[in-house]
Structure formats: structure tokens, C-alpha cells
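> A predicted structure for the sequence below; I have some questions about it.
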Amino acid sequence: MNRKSQARQSGVGTARFAAKETITPVAVAALDDRSRYFSREISWLAFNRRVLEEAQDPAKPLLERTKFLAIVSSNLDEFVMVRLAEVHALAHRRGFGGQELPETANAPHLLEEIRGEIGRLVAEQYRCWREDLAPRLAQEGCAIIPPEQWGAVDRESLQAHFRNQLEPILTPLGVDPTKPFPMVANRGLTVAVRLESLDPSATVGERKALVAVPAGNRLVTLIERPGQLALVEDIVGAFVDRLFPGYRITGRCLFRITRDGALDIDESQAEDLLSEIENELSNREHGQAVRLEIAANGDQALRAWLQQAVELDAADLYPVDGPLDLTVLFPLSDRLDRPDLREKPLVATLYPQEWSEPFTRIRQNDLLLHHPFQSYQRVVDLVERAAEDPRVLAIKQTLYRVSATSPIMRALMRAARAGKQVTLLIELKARFDEATNIRWARALEEAGAHVVYGLVGLKVHAKLLMIIRRDDNGIRRYCHIGTGNYNDKTARLYTDLSYLTANEAVGRDVAALFNMLTGYSQPPEWERLAAAPLTMRKRFVEWIRGEAAHARKDGGSGRIIAKFNSMVDQGLCEELYAASQAGVQIDLIVRGMCILRPGVPGLSENIRVRSIVGRLLEHSRIYYFANAGDPVIGIASADWMSRNLDRRVECFVRIDDEALRRRLMTILDCCLADNVQAREMGADGTYQRLCPAKDSTRRSSFDDLLSEGAAVERPLEDDDGRAPRFTPRRKGD
């Protein structure tokens, strides 16, 4: 199959993913009704403020705090490229042919609100750097030295570095009527200069020019000063006059532009989706500017000129008193060989301990792995074993984000070369991972795998792996269903769950979903799965309404606990409000955005929202509904977001194994008991860190779950040898 036919195949079956089952929706208020919903954008910035609080926490090791400060910048870059860019476009009505859209009515006010919050966040971030972290790092022998503090020896050595390492690759770009303002790369650092001719007879007045700072390593060690560093952009700025002989520099200004990161692709018209996305990736570097960061000590005239040149409002200009782009703190913190300034390494448990015959182990009973407390290497091992096992006939897998050196992808290539039927659905539209996915798609095609690029109009976000093996008693399906990506790198940093099973009902469901993704197939009557956009929303609504009915009937026995990343779906917010008013006790553990207002009398007084931000990125999705003593509990790839439920292919799997249900409840209980890293959301949208009450026990979900992960091999049994049924925690217990 050639690439164009595969791109067309990516569109087949799309109509079959239209929701077949309808529900009567509850009425929703206007999205900007602040009595019921918070702004998703402001809520996201509140999450990044919680990350900043980790950098400000003096109880944390210094280098961990430094990394958190870098994460704030990395997060904010993505927010600006995605969310701010969208609001910016709505407010300025770009790309809509001048037509008035419903979303544009509030966009100017929202844009102003976002700009103000970003300004406050960045000011606090850099204050943390200047007044706290930078001085503490200097005390430990690591410092970024600004040009005004360079000594004579420093200047001499740095000038030599400029002459030998930088000057040969720098290109001065003049700007005048014959040389228009160039397209400056997205998130790149650039030095702007004002120039005055040294020729007294020159008739041309002031000139302006730009010099792009080379990407890559920004840190240069000062000679004879171990641990003392200079920034490459400072070196370029200090010696940039060498690029303009015959001119005197009258002003300098370091700046950074952030652009709209959206890709403009009409999937329905694309004959070759891979090539279309590949071509569009280069345009991302030249999208509409939405933010201009300027060094606070930059030349005032250049600041005004740059703002005009990139066509931004004054409110889109952010003066920065410190290094532009604090992601430079990632490599800086890595330079220090100081274990005493870091958290102790997390030593993951190898579970199951016996894994020499993984298929035998999975046949014995279902398994639940909690990463990174339990090593992700077991999942990698499973795929590698499948690639080598002569009994394995076929492997099918969905892939959303994978690492650039993924051992899973290499194993799949070996499996294809060995003649196994390898079918992969690689989502080329995974934002900011498109290039990596394109490279792997091509490599896997060359190895002989069948590669499908996704579905037109839908992103495939489900985390599914199915291995078809000829066992002694016939062909059997082995399935892995996860909450996180098949990414060996992020699996060390994100909390996620892996469900491994040879259950026939699960196997039938997963096989049916793969058939829908790759061919012509109607959706089945699902036995253990709920799939978006087909049935997942309907199931969640049914389960929430079921709890409300039980609460009304039994006087408050309804119970919902859900752990996920974002709560931004209005329809489910309204369902939860109605359930709260019926007396259902609801706990939501939401790491990031949450538009729902908890604790409002008469609306949501029975809803509690908490967020856990700490050493690991909380990424697992767990859903629990008490169901009058017959609980529904499962894991999913989806958050409670409209995009997950309506515009993506997602998977929820109900967990029926009693021991695994107990484990999921233990995870939820640990999160609800956390009084170290957890913050509770108030009705006004602010978050308060929970602290142990006087004489109460300090409970960290990280510590508790690390211990839980190491203890799983010990059997959970009653005196009669049976796994006990779990009893969920009730609010207030």
C-alpha cells in the first residue's frame, strides 16, 4: 500500500465513529457565566501558578526547585502557542472571513484578563529567580554571570569564544525599505541593534539590524571560574559590533517572539496526510506572533520598533528582568553533580517480579501496573517478547506520543521484518510531536508494518495494544490498555496505569475497536469498553445520573470519585451540579484546568475539587461510581473535556477483577488523604495547600503510592483465602 492510499484509508470508518446512542442533555449556561464556570484559560494559568509554588517551596531541594521554575516557562510557551493564540485570533477575528462568531463576543475581555494574569505570573517567576534561586545557586558554586560582572579575563576568553565559535555562523540582517523585517523563528532569541555610521560624510541616518542567536547550548563556562557561566545571547550581544565594521552600536535589545502553533490543514482534502502535515510544520515557525518578550534593560527605541514590526499591541509585550526563556535552567541544573540538592532517585519496583514468560503470567490473572512506581520496562519487555516469540501472529497498537529513541517502536520494526502482521495507528496530529511521529511512521512502513495515520476529523488518543498469539489451546488475544502514552521517557515522570489482560470479552472489544479504526466495521455492543466519541459520554452521564437517583432514593448514598487531568466539559459540569443537589458526595482529583465551581451552596456544596502537583506529573485517569453497592470502576485515556468525549477516539475499560479494583481504590484513597502536595479548590477558584492538622499524620500520596507499588506482590487475602471486597472512602471519613 502506498502512502497516498494509506492517507485515504485514514478516513474510512470516520462516520462510524459518530455517536449512535443519544442522551437528553441538561441545559448549560453560557460559557462566560462566571456564577457557574471558571474560564478554562485562567484555570490553566492557575495550574501553572501551582507549578510555580513548587519552585518557591523552600522545603524542596534546590535543583528540583530550579527545574520547576523551568517547567513554568515550558508550560507557558505551550499555553501561549495554543490557548492564547486562539483567544488572540478570536479577539482580532483573524481567519474567520470577518464573520462574527459566538466565541468572539467575550474574546477581547478574556484576552485582557489572560494578558494580565500572564504578566503577574511572569513577574513572580522572575522574582523567584532573582531573589531566591539565583542567589542560592551562587552559594552552591553555580551562577549565571551577566556582562556587567565579567572581568578582564572573562571578556578576553568570551571574545575568543565569540570569534571562533559564534561569529562564523552568525548572519547580520539589516532592516530597511529594501530589506523588510525578516521572519524571526518561533521562540528563538534575537539581538536587535541600532547602528550609526562612523563615516562623517554618510548621508543615511540611523540603521537597524537583527542577529539571531544560535540555537542549542546556551551556557558557556568562564575560564578559571568553575561553575560560573555566561549565556550565549549575552556573548552575542556584547560582541555583536564585530559584525558591523564601520558602524557604532547605539542601542541593543534582546527579544523573543512566540507564535501561533496551530497547523492549518484541511484533512478532508488532503491526498497525502503525512506530507501535508510535514509541509505545514515549517509554517509553525512563521505563524502569527502573539507574544513579544523583551529584555528589561533593552533599548527603549528598539522595543517600540519591534512591537510595531511584529504587529502586536503594547499589552502583548512582556519586559523580562532576567534571562529570556528560563528553560535554560534545565541544562543548568543538570550541570551540578550534587545529589544532596536533588530528590532521592525513585527506584521503581519490577512488577511482576516473574516476567520471563509474560504471556503465561497474563493468562494467570489480570495485572495492573502503576507507573512510575512500578517500572514501565515491563510493558517494553512485553512488546519486545512479542516481536521475538514465534507463536505471536500479529500486533496491533495505537501510538500518540512516543520517544525519539523508542524501544517499543524498534521492537515493532523487528516484528514486521520477522513476518508478523504489525498494524499501527500513528496519530500524526499529536500536537508538537508531529515530526517524531512522521519519522517513525516512515521507518515502520519501510520495515513492512501496516501504518494508518488516524481518522479524518478525529484524533486517536486511546492507548491500546493487542497481541494475537497461537497458544496451546488456540489463538488468544492479549491486551494492554493504558492511561498514558507508549513513551518510555515520560513514563518515568508521569503517573499512569497499565491494564494487562487475556480476558476474552476485553479482547473482543479491543479487536472490534481496531477493526473500526482500520477498516469498515459497525460498532459492537461493547462488553467492557466504552469508546469515545461513540458511547463514552453517554456512559458517564448514565453513571452520574444513576448516583443521583440512588441518592434521592436512599437519602444520600450516592458517591463519585474521579481522577483525571482537566474538567472543562460544560455538559458534565451540569450533570455533576445536578448530582450534588441530589445529595451525591463527589470528589474530583483534577491536576490542571477545572471550570467547575465547587462548594457553592445550592449548586455544588457536595463537590470537592483538589489538585496534586508535585514531583511527578499526575496523568492517570480513574473513574469510580458507587452504583448502590455494585461499583463501576475503571481507567481511561480521556479527561472530562469536550475534545476527549466528542472529537477524539478514546477508551474506558471497566475493571472487574476484585484485587485490581482494590488497588484502584487504594490509589484514589491515597490521593484523597494527601495533605502535603494536595491543594483544595475554593468556590472562588483559588487553591489552598492542604496541611496536616495538629497531631495528625503527614500523608504524601507520592510516598504512600511508592510503598503500595512495592507491596503488590504480597497477596491481598482474607482469612478464607479470597481477595476481600473493597469499601470506598466516604467524604469525611
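Sure thing, it's come through.

> CA only for contacts and neighbour counts going forward, please
OK.

> pull the longest helix from the chain.
helix 107-128 (DSSP state H).

> so who does the closest residue to residue 82 other than its chain neighbours touch?
Closest residue in space to residue 82, ignoring its immediate chain neighbours: residue 261 at 6.0 Å, by Cα to Cα, 6 or more residues apart in numbering. Shown in contact with residue 261 (Cα atoms under 8 Å, 6 or more residues apart in numbering): 81, 82, 85, 284, 285, 287.

> measure residue 261 to residue 515 for me?
33 Å (Cα to Cα, to the nearest Å).

> picking that back up, which members of the contacts of residue 261 are positioned in helices?
Short answer: these in helices (DSSP H) are 85, 284.

> Distance to residue 399 and neighbour count added to the contacts of residue 261, as a markdown table?
Listed next are the contacts of residue 261 as a markdown table, based on distance: Cα to Cα, whole Å; neighbours: other Cα atoms under 10 Å:
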| residue | distance to residue 399 | neighbour count |
| --- | --- | --- |
| 81 | 24 | 23 |
| 82 | 22 | 17 |
| 85 | 27 | 24 |
| 284 | 23 | 19 |
| 285 | 25 | 19 |
| 287 | 27 | 19 |
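
> Reformat the contacts of residue 261 as JSON lines; add distance to residue 446.
Output for the contacts of residue 261, formatted as JSON lines (distance: Cα to Cα, whole Å):
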{"residue": "81", "distance to residue 446": "34"}
{"residue": "82", "distance to residue 446": "33"}
{"residue": "85", "distance to residue 446": "37"}
{"residue": "284", "distance to residue 446": "28"}
{"residue": "285", "distance to residue 446": "29"}
{"residue": "287", "distance to residue 446": "33"}
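
> also this one, for the comparison:
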Amino acid sequence: MADTLLRQHDFMNREISWLSFNDRILDLADSPRIPLLERANFLKITQSNLDEWYMIRVANLIREVNSGDKHPDKSGMAPNTQLNQVRKLVKKQLKRQNKIWTKLKNCFENLGIKILDYQKLTDDEKSYADSYFETTISPLIEIELLPKDLPWPEMENGDMYFIVDMVSSSDQTKHIFAHFKLPSLERLLKFKDQSNQFILLEQIIKAHYQDIISTKFKGRFLAQSIYLYRILKDMDIRSLPKDSDNTEQAVEIAIEKREASPVIFLAMDANAPSKVLKTLTHALSVNPLNTFHISGDWDYDFISPLCKKITDNNQINTEKLHFKRHSPHHLSELEDEHIFEQIQKKDYLLHHPYDSYDAITNFFQQAAVNPSVTEIYITIYRTSKNSPIVKALADAAKNGKTVHALIEVKARFDEEHNIEIADYLRGTGVNVYTSFPDLKIHSKMALVVIEEGDQKIELAHLATGNYNEITAKSYTDFSFFTSQKKYCTDIKRIFKFIEGKKELPSKLNKLVIAPNMLRSKLQHEIKRTIKKNQEGEKSEIWIKCNSFSDYKIIKELYKASSKGVRIHLLIRGLTTAIPLLPNVSRHLHIHSIVGRLLEHSRIYIFKTGGSFRCFLSSADMMPRNLDRRIETLFPIEDEELKKRIYKIFERMWDDRTQSYTKKSDGSYTKRISNKNAQKYLPIQEQFLIEAEKGK
């Protein structure tokens, strides 16, 4: 296919594609096939997803529009056009969230679990709520008069506030506004004698707002109305100064500046009048177009506490309200003190969470106490709050081993947590590195060095997912253990760069890294596949990742499709590629799986004739991964392990109950209706059952 045939509209807008992905998660919240508490959790996830996306991606769009940038993206949409379309779709999605929450509340009520409206409380219930207001809520309310002129008091990103419209007691034509933050209490109050009945704090506060104003301002003002609102700020930490000597310090400064970032999103009660909206948008300096009116209950951070209260309630049988629990498959030979001997015998591939993550935790714990271990290397991007792996690294250093730990302090929204980990590990004697101002290190790799007499043994761990034993229970990822020297040597060479001792390697034995090698490697593999197909060897490309928006790689796949190469893209989230376009992507097919587990693994398979080349990676196919991060692509060469990965991919591709197919107009359709889906078991459920049986 000549490049001239590649028109701009052969690519989908990235942000619209992302919103479509969040809609697919909303489908789970709306599905009667999903257990009730899991549906509620999916609803909460869609909000946290939407918040993060808005604070980063929409913030960038707003910045581009404000700067006068009119350059279109590959879909042909200029920033202003994108932003207008995004606003429409966000309003639609917020409305859908609210409708689904109403459905869920009705489902809860059918179980005897009620989230009540203050106006419908019985006298006894009102008395209980009023007492709680007087003793607990009211003392925590810190109300402020809002000045007519800017600036207003600094407000917290993501928190909920009330704005009160008042008039002066002496001159009732004079309007004054006050505001206060929703107190830092659990938003759901459970009624004392009725274990299954709750009320949201904002309901109680709205019922008492006139008393609040009268008490706090000693009768100087009369409260006329009260409305709930919530803001989001531009929370993106853009590129740090390249000449910064201390990345960690630069990130800390950027975090402080982020708190004073501009407001880019204002949500508020749907019944708020225009004068209140005008006051807020002026005071917050937020574009009125970035305001969203929401009816009923909203901001679903109360869902997790609600689900926990219901689960902990002995009066309700919650077994059917959750997904059925399954035990993972345990590789006993990797979960005891002999793990190092086992890895020396052969390579191991683990598919989490179907295979237990205990083997990875054990790898580091044994390294910490084994007297023959002299060195440990690891890259940490995201990890759990009380990580056993981090503790093992600290123990290893205390035991006299040399530990090299890269802590990526630029991991978005984990910056402060990772800085804390870096400080903690330094205090235990670990050699801590925090990457570079303009380059994130997203690779997931580790190395253990063992010295027994004159013999030096090196054991490598490479993964598609983070060193986080908590998310490993709900994210699907691959782990690979090997003692092959070439893999281990490559990891040490990469660490020489991380430690500032060497330049970024341009060639390695087995590993392929971004930003200087990975793109060209994938382009080479695609071109090789095209060549083999033209030579008469039936060829296919199979790619599984979270997101796929890299224009150059998509362009190469379009070329492969036009040459008859069949392409399977299993993309959980956004993708700007469009399938099934005549003369462009006729042989390119896109599926998406959303379900109880988050599909996080990255697989790259290139089939030619009867053989195939198989790679796993930490990288999604996005410009940031290929151009601005250290990412790792590593080959799986053992024939049995390759076949296992391919079979997993093949079965996932054939899934019908959790899968969506992307159409040539950019929309997604479920592969099978909810009614017919009852006949089939979701592929993730199949894998969970098989793992529990030890298959």
C-alpha cells in the first residue's frame, strides 16, 4: 500500500477511543450477569478512570487549546474539535453512570439494603441522623465566606465541597456565598439499629444547612440554598528540567506546584442555578464549558466502604454478590528455599494471577537470606504499600548484600509513595537510583547474583507487570525466570546505564529496549513477516497490549494487512487503529476483553509458515513507551513455553462472552448478547478454574 493511500481518517482519535474503553467497563457495571457488588465496584472504577484521564489527557487538550494550537491529530481533529467532542461524550458518560447507580440502588433495595433519602426517613431515623450531625458532623465543618474578588481559598483536588447562597439578615437583596468542605468522615452513615440501612452525609448536611449558617455566623446571614460541587485540577507533571541533577528533588517540587494547578473540571448538583454556576466558574477560573451537572448521588468513592459493610454483615449471604473465588496454581518448586536450583535447571513461565505470585515474592525473600547471594538488581515502577519485596531488599542490604534498586519516582500518582520507598531503602543501605528527568524506566526486571566458591551464577526475572503482589491478584501478567547468561548479561548492561556508568546500549544479546531499539525491532519483525508472506509462507501477526496508538507501528501493520498478512490485535483499552478498511486494513482485526481481571500482559507474536517468533514486553504500543521510556522486550525461545503463550492468546481471541469487536467506524460491539452469553464461560473464568485444578 502506497503511503498516499493512508488518509488521516484511517486513524481514530485517541481520547474518543479511551472513552469508548471506559464505556466497556460501564457495561460490566450494567450487566445482570455480573455479581452485584462487583458491578458496584466497576462503576467506581469508571469514575476513578475518568478522573485520572481528565486530569492528564483532557488537561493537555485544554492547554493546547489555550495556547492556540490548531494542529490536527492523525484522525484529522484539531485540539478544539477534540475538546468539544470529549465534553459531549463525558456528559453522556456521567449521565450513564448515574443511571447505572440508580439501577444498582434498586438491586440493593431488593436485598434489603437501602440508601435512604433524608426526606423519607422515619422520625426515629431522623432523630438518629440529627444527633449524628450535632455531635460529629457539625464540629468538623469549617465554613468560609467567599470573597467577591479573586483569589479564592485553595481547594483540594477531587474533594467535595458545598456552596451556600445566603443573604444578609439586614439587607436581603445582598447575596453572599460561603463554602465548606465535606468533612473527612465516612460518607455513609449506617443507622444504629438497622444494619442494612444507610444515608450519605451530604443528605444530612443539606437538611441542616440553614442551622449551619445560623450557628456559624451567629444570625448575620440567612441561608437560601446549598449545592454540592467537586473540582479536578491539571495534575500532569510535564517534563522535568533536563539539566536537573536530582530527579527526586525535581519531582517533589513538581508535586508541590501541582497542588496549585488550574481547575479544569467542575461537577455540581444538577439543580444549581446559573448565578451559582457563574460565581463558581468565575472564582475558580474554570471554563463554563468544562462544567458538568449531575443529578442524584454522585462521586462514587463511598462504594468501596458500602461493599465492605455489606460483605462483613453476617445477616446477608454475600457469596453470590461477589465473583466466585479461585485458588491460584502454586509451583511448589519455586516457593521454597530451593528456588535458585530449580531456575538453574530450566526456564519458567508464570501466568498471573492463574499462577501464584508467591514464587516471585519468594525469589527476593530467598535472595535476602541465602548466604551465597552477593548482589540483587531490580527496577520498581509501582509496588504495594507494605511490599514484601521492598522489605526483602532492605533485609538483603542489612545482611551485607549489595542491592541495586531503581525506583521510578515519576510513576504517575505514585510519585510520593515511590519517594518514600527510595528514602526507606537508602536508610537500609540499598543503592537507590531514580532514573533521569526526561526518561521514565518502565521495565520490569531483576537479577540475583550467587557466588559459590569460584562459580558465579546469575538468575534473571523479566515480567510484563509490576512488582506488586496485590495487583498481581487482579492483573493478568507474565513472569519469566531464566539462568541463561545472555539474558543476565543484558540486564547488567542496562543497569550500568541506570547507574550512570555507561551509555544506553545500542545492541544487546537477547533483550530489546526502548527508546533506541524497540521501535525498529518491531518494524523489522513486521517487514520480515510481510516478506515471508509474499514468498508463499502464510503469515500472521498477533499483538496483545493495553493500549495501541503509535502511528508509525500502526502504519506498518496497515502495510502488512494490504499485503495479505492477517493481523490479530487484542487491545484492552484505547487503540487509534481502525480495522477492516478497504485497501488499508482489510486483514486487520481488533478485539477487546474486559472482565473481572485487568488484561495487562503484552505479547508480540510473528507467525511465518509453521513457525513463530514470540516476545513478551513491559511496553504498550504508544509513543511514550517507544520514545520516552526504558522498556524491555524479551524473546521466549523455549518451544513449550512459546506454544503455551500462543495457546493462551488463541483461546483469548476466541472468547465470546467478555469480548468486543471493533468495527470499521471505530465503534465496538459485543461478540455475543448477554442472553446467549449464558451458554459460555468467560475465558478468564476458564483459566481460573483450570489453575485451581492444577492444569
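Perfect, I can see it now. Just so we're clear, the structure is a prediction, and the values are computed from it rather than from any experiment.

> who are the neighbours in contact with the aligned residue in structure 1 for residue 188 of structure 2?
Here residue 188 of structure 2 is matched to residue 219 in structure 1, going by TM-score structural alignment. Counting by Cα under 8 Å, 6+ apart, residue 219 of structure 1 touches 229, 230, 231, 232, 332.

> farthest pair in the residues you listed?
By the measure Cα to Cα, 232 and 332 form the most distant pair in the contacts of residue 219 of structure 1, at 13.1 Å.

> between these two, which one's more packed in?
In this view residue 232 of structure 1 and residue 332 are compared by other Cα atoms under 10 Å, and residue 232 has more residues nearby, 22 against 19.

> Just give me the neighbour total for the nearest residue to that one once chain neighbours are set aside.
Once flanking residues are discounted, residue 232 of structure 1 sits nearest to residue 218: 4.9 Å by Cα to Cα, 6+ apart. Using other Cα under 10 Å, residue 218 of structure 1 has 17 other residues around it.

> Wait, residue 218 of structure 1 touches residue 229, no?
No - Residue 218 of structure 1 lies out of contact with residue 229 (Cα atoms under 8 Å); the separation is 9.5 Å.

> starting at the chain centroid, how far to the longest strand along structure 1?
Counting by DSSP state E, the longest strand found in structure 1 is strand 247-259. Here strand 247-259 of structure 1 shows a centroid-to-chain-centroid distance of 32 Å under the convention Cα atoms, centre = their mean, to the nearest Å.

> Would you mind listing the buried residues in that strand?
Within strand 247-259 of structure 1, the residues that qualify as buried are 247, 249, 251, 252, 253, 254, 255, 256, 257, 258, 259, counting by 16 or more other Cα atoms under 10 Å.

> try stretch 637-647 of structure 2
Within stretch 637-647 of structure 2, the residues that count as buried by 16+ other Cα under 10 Å are 641, 642, 645, 646.

> Show me what the third one aligns to in structure 1.
What that stands for is residue 645 of structure 2. Matched by TM-score structural alignment, residue 645 of structure 2 corresponds to residue 664 in structure 1.

> in what helix or strand does that match lie?
helix 658-673 (DSSP states H and E).

> Quick check: which helices or strands does that helix pack against?
Packing partners of helix 658-673 of structure 1 (3 or more Cα pairs under 8 Å, 6 or more residues apart in numbering; DSSP states H and E): helix 701-711.

> quick one, the helix it packs on and helix 658-673 angle?
In terms of direction (axes from the mean of the first three to the mean of the last three Cα atoms, to 10 degrees), helix 701-711 of structure 1 departs from helix 658-673 by 160 degrees.

> to the chain's geometric centre, what's the distance from helix 701-711 of structure 1?
Using Cα atoms, centre = their mean, the offset of helix 701-711 of structure 1 from its chain centre is 24 Å.

> Please apply the same query to stretch 148-155 of structure 2.
On Cα atoms, centre = their mean, the centre of stretch 148-155 of structure 2 falls 33 Å from the chain's centre.

> cool, and stretch 186-197 of structure 1?
33 Å.

> now it: which residue numbers in structure 2?
Under TM-score structural alignment, the match for stretch 186-197 of structure 1 is residues 157-168.

> Give me the contacts around the matching stretch.
Here stretch 157-168 of structure 2 has contacts from 173-182, 220-233, 259, 276, using Cα under 8 Å, 6+ apart.

> Can you point out the buried residues in it?
157, 158, 160, 161, 162, 163, 164, 165, 166, 167.

> coming back round to it: pull out the buried positions in the longest helix of structure 1.
107-108, 110-111, 114-115, 117-119, 121-126, 128.

> Also stretch 143-159 of structure 1?
143, 144, 145, 154, 155, 158, 159.
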